[in-house]
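Enquirer: Here is a sequence together with a model predicted from it:
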Amino acid sequence: MPERNEELDRIPVWLDHLLADKRAGHVRLIRPFVHWFLLKRARRRAAHRRHPADSATPLRTRVRVALELLAWLDEHGLELATLTQPELKRWLAAGNTRTYTIRYFLGWAAERRIAPRLTVPKIPRQDPLAGRVVTVRKQPRNRHLTPEHTQTYCDFVLDVNKILRKARSDHRV
């Protein structure tokens, strides 16, 4: 007999509380999505792992994100059945990286012909330092920082890489 995963066993109770104040149409979509897709998949994955990872947290995130999309559709007078790629793109752009987990709900809904087949792009990579200006002190004699000593982070990294490559080539025999 497979081991119980108490985290996953608590999901139905959590879901009942979460859906208590939601619209009936949303509940009719979310319950089967959770029980027949997310939980089934999470239990199967947990059964095959020697040390099951935290499988309830991502599952909860996927449910919340699906509910956020449904609420957004209601606010904008849109239907899941007629959601378009530009509308999905607009919703994704207004959210954060966790909204990209909507791909699970939309894929499930498309397989059941509840929603059109839409493409959820990969999470855009963000360079947290892109565009930042980094101050580099080159130890000028007067110790005052001048504009030529200020450069973007990318330029700084390129300069450091050049210096390192030159140092490596100087030490080669």
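Expert: Yep, that arrived.

Enquirer: make it CA atoms for all contacts and neighbour counts henceforth
Expert: OK.

Enquirer: Let me see the contact set for residue 26.
Expert: 67, 70 (Cα atoms under 8 Å, 6 or more residues apart in numbering).

Enquirer: Which helix or strand contains it?
Expert: helix 24-32 (DSSP states H and E).

Enquirer: hold the first one in mind and look at this next one:
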Amino acid sequence: MAAGEVQISHDTLDALPPSPRVRYLRHMLISAGTLPAIDVRLNDLEILAEHLISNVPSHHAQIINQYFRWQVLRQTRQRHADEPLTVGMFNARWSALRKIASFLAWLDEQGAQLETLDQRSVDLFFAHHRSQAAVAIFLNWAIRQKLTGPITPPHRSQARPAPSIPEDTIWRKVDELLDDEPIPPASRIIGLLVLVFAQRISDCVRLRRSDVSEDETALRITFGRTPLALPAPIAELLRHYVSELEAERPFVSGGPDWLFPGTTPHLHVSEGIIRIHLAAHQIQARKAQNARIDQLIQTVPASVVADTLGINIGTAVRAAARTNSRWGGYPELRHSLFREKRRDG
């Protein structure tokens, strides 16, 4: 492209096998304004799907193509029209397509066909293959499209709630992150937002600098509709982080004002990197988030928790029911405890 031998275009990049290097180059050209903006991961998913479809038997290719175009791709575009596909979403959809292709290949090995599939074959497959929720979803779609007979795919069993993390353990992890300077500041701050404010890593990495505000009384961050005042130690850490961020020269000017920018131009930090850093403190974000919601719901109404933390009201209500919550007052989120610890330490 630099030598003028091929056109600088998305089509030129599409002709290359998807890889992190090609993805980085595409992001760089988009951020520089050389190429029009697209959802890069969604584009990669379409390329991989085309490769997969072209390498399966024709009677499978037609079914997979129909399912991908009219189910996966359509739903993805409808649900995520305003934001690009995340790494987790991309991986889930690509893994699902491969599992469906493997299922159809298994049918061939059994001498069976999707059109005449019976319940015995369905039960046999799921008895010998685990983690096949994607195949169950595909079969339900195939039934609605009348591509197969009246079978009953297994329902996903309701997972038992994991044991909650004790509150003193949560706060011990908070203290560790506040004091562990070798961990990158972005990971420390995101870990603290997970532990204190029950945030998901996927939501934290999408925070914008405009979500942080400061007045004469406090540094505030907005997760839902109501900004939250940050406890002094977290506010101090975030204030220092933002000042260093503003002093850095961006790779390419413009683009989203991510609070936690990544190494790829105009993209936020990777969720996977944050998880790796937090793993050093044995912090499992999902378990910590659920435990913190359970703790907060004991003293704050579900509607207030949902409003301030930006979580789904249904999630907050279910947590209240699960914990038999009888909320009382409206406590400050450990402001006094933070102040006492810092004063003593």
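Expert: Arrived safely, thanks for sending. Computed from a predicted model, the values in this text were never measured in an experiment.

Enquirer: just to revisit the earlier point, so where is the helix holding residue 26 of the first structure in the second structure?
Expert: Mapped onto the second structure with TM-score structural alignment as the criterion, helix 24-32 of the first structure occupies residues 58-66.

Enquirer: Next, the buried residues of that stretch.
Expert: 60-61, 63-65 (16 or more other Cα atoms under 10 Å).

Enquirer: tell me how far the helix holding residue 26 of the first structure is from the chain's mean position?
Expert: Centroid separation between helix 24-32 of the first structure and its chain, computed with Cα atoms, centre = their mean, to the nearest Å, is 23 Å.

Enquirer: Can you provide the mean distance from it to its aligned counterpart in the second structure?
Expert: Here the mean offset of helix 24-32 of the first structure against the second structure after fitting is 0.6 Å, by mean Cα distance after the TM-score superposition for the first structure.

Enquirer: Please enumerate the helices of the first structure.
Expert: 6-9, 11-19, 24-32, 39-48, 56-75, 85-94, 102-111, 153-171 (DSSP state H).

Enquirer: Same list (those helices) but as JSON lines, adding distance to residue 133 of the first structure.
Expert: Output for the helices of the first structure, formatted as JSON lines (distance: least, Cα to Cα, whole Å):
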{"stretch": "helix 6-9", "distance to residue 133 of the first structure": "45"}
{"stretch": "helix 11-19", "distance to residue 133 of the first structure": "44"}
{"stretch": "helix 24-32", "distance to residue 133 of the first structure": "46"}
{"stretch": "helix 39-48", "distance to residue 133 of the first structure": "44"}
{"stretch": "helix 56-75", "distance to residue 133 of the first structure": "35"}
{"stretch": "helix 85-94", "distance to residue 133 of the first structure": "26"}
{"stretch": "helix 102-111", "distance to residue 133 of the first structure": "35"}
{"stretch": "helix 153-171", "distance to residue 133 of the first structure": "6"}
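
Enquirer: Let me know how buried residue 202 of the second structure is, in neighbour terms.
Expert: Around residue 202 of the second structure there are 17 other residues, counting by other Cα atoms under 10 Å.

Enquirer: what residue of the first structure matches up with it?
Expert: Using TM-score structural alignment, residue 202 of the second structure pairs with nothing in the first structure.

Enquirer: Wait, residue 202 of the second structure touches residue 273, no?
Expert: No - between residue 202 of the second structure and residue 273 there is no contact under Cα atoms under 8 Å: 11.6 Å.

Enquirer: Distance from stretch 92-102 of the second structure to the middle of the chain?
Expert: 18 Å.

Enquirer: Equivalent analysis for stretch 64-74 of the second structure, please.
Expert: Stretch 64-74 of the second structure sits 22 Å away from the centroid of its parent chain (Cα atoms, centre = their mean).

Enquirer: In contact with the residue mapped onto residue 106 of the first structure from the second structure, which residues?
Expert: By TM-score structural alignment, residue 106 of the first structure lines up with residue 139 in the second structure. By Cα under 8 Å, 6+ apart, residue 139 of the second structure lies in contact with residue 153.

Enquirer: if you set the cut-off to 10 Å instead, what comes out?
Expert: Residue 139 of the second structure makes contact with 100, 114, 122, 133, 145, 147-149, 151-154, according to Cα atoms under 10 Å, 6 or more residues apart in numbering.

Enquirer: Out of these, who's the most crowded?
Expert: That'd be residue 100 among those, by other Cα under 10 Å, with 21 neighbours.

Enquirer: what residue of the first structure takes the place of that residue?
Expert: Aligned partner of residue 100 of the second structure by TM-score structural alignment: residue 66.

Enquirer: Figure out which of the helices of the first structure is closest to residue 125 of the first structure.
Expert: helix 85-94 (13.4 Å; Cα to Cα).

Enquirer: Show me what that closest one is packed up against.
Expert: helix 56-75 (3 or more Cα pairs under 10 Å, 6 or more residues apart in numbering; DSSP states H and E).

Enquirer: How far away from the center of its chain is the helix it packs on?
Expert: Centre-to-centre, helix 56-75 of the first structure and its host chain are 12 Å apart (Cα atoms, centre = their mean).

Enquirer: Residue 219 of the second structure: which of the contacts of residue 139 of the second structure is nearest?
Expert: residue 133 (43.6 Å).

Enquirer: for the closest residue to that closest one other than its chain neighbours, what are its contacts?
Expert: Distance criterion Cα to Cα, 6 or more residues apart in numbering; nearest residue to residue 133 of the second structure, sequence neighbours excluded, is residue 156 at 6.9 Å. Residues in contact with residue 156 of the second structure (Cα under 10 Å, 6+ apart) are 131-133, 136-137.

Enquirer: Distance check, residue 156 of the second structure against residue 149 of the second structure.
Expert: Going from residue 156 of the second structure to residue 149 of the second structure by Cα to Cα, to the nearest Å gives 21 Å.

Enquirer: picking that back up, got the contacts of residue 139 of the second structure as JSON lines, with distance to residue 82 of the second structure columns?
Expert: Listed next are those as JSON lines, based on distance: Cα to Cα, whole Å:
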{"residue": "100", "distance to residue 82 of the second structure": "28"}
{"residue": "114", "distance to residue 82 of the second structure": "36"}
{"residue": "122", "distance to residue 82 of the second structure": "38"}
{"residue": "133", "distance to residue 82 of the second structure": "27"}
{"residue": "145", "distance to residue 82 of the second structure": "29"}
{"residue": "147", "distance to residue 82 of the second structure": "33"}
{"residue": "148", "distance to residue 82 of the second structure": "35"}
{"residue": "149", "distance to residue 82 of the second structure": "37"}
{"residue": "151", "distance to residue 82 of the second structure": "37"}
{"residue": "152", "distance to residue 82 of the second structure": "35"}
{"residue": "153", "distance to residue 82 of the second structure": "33"}
{"residue": "154", "distance to residue 82 of the second structure": "33"}
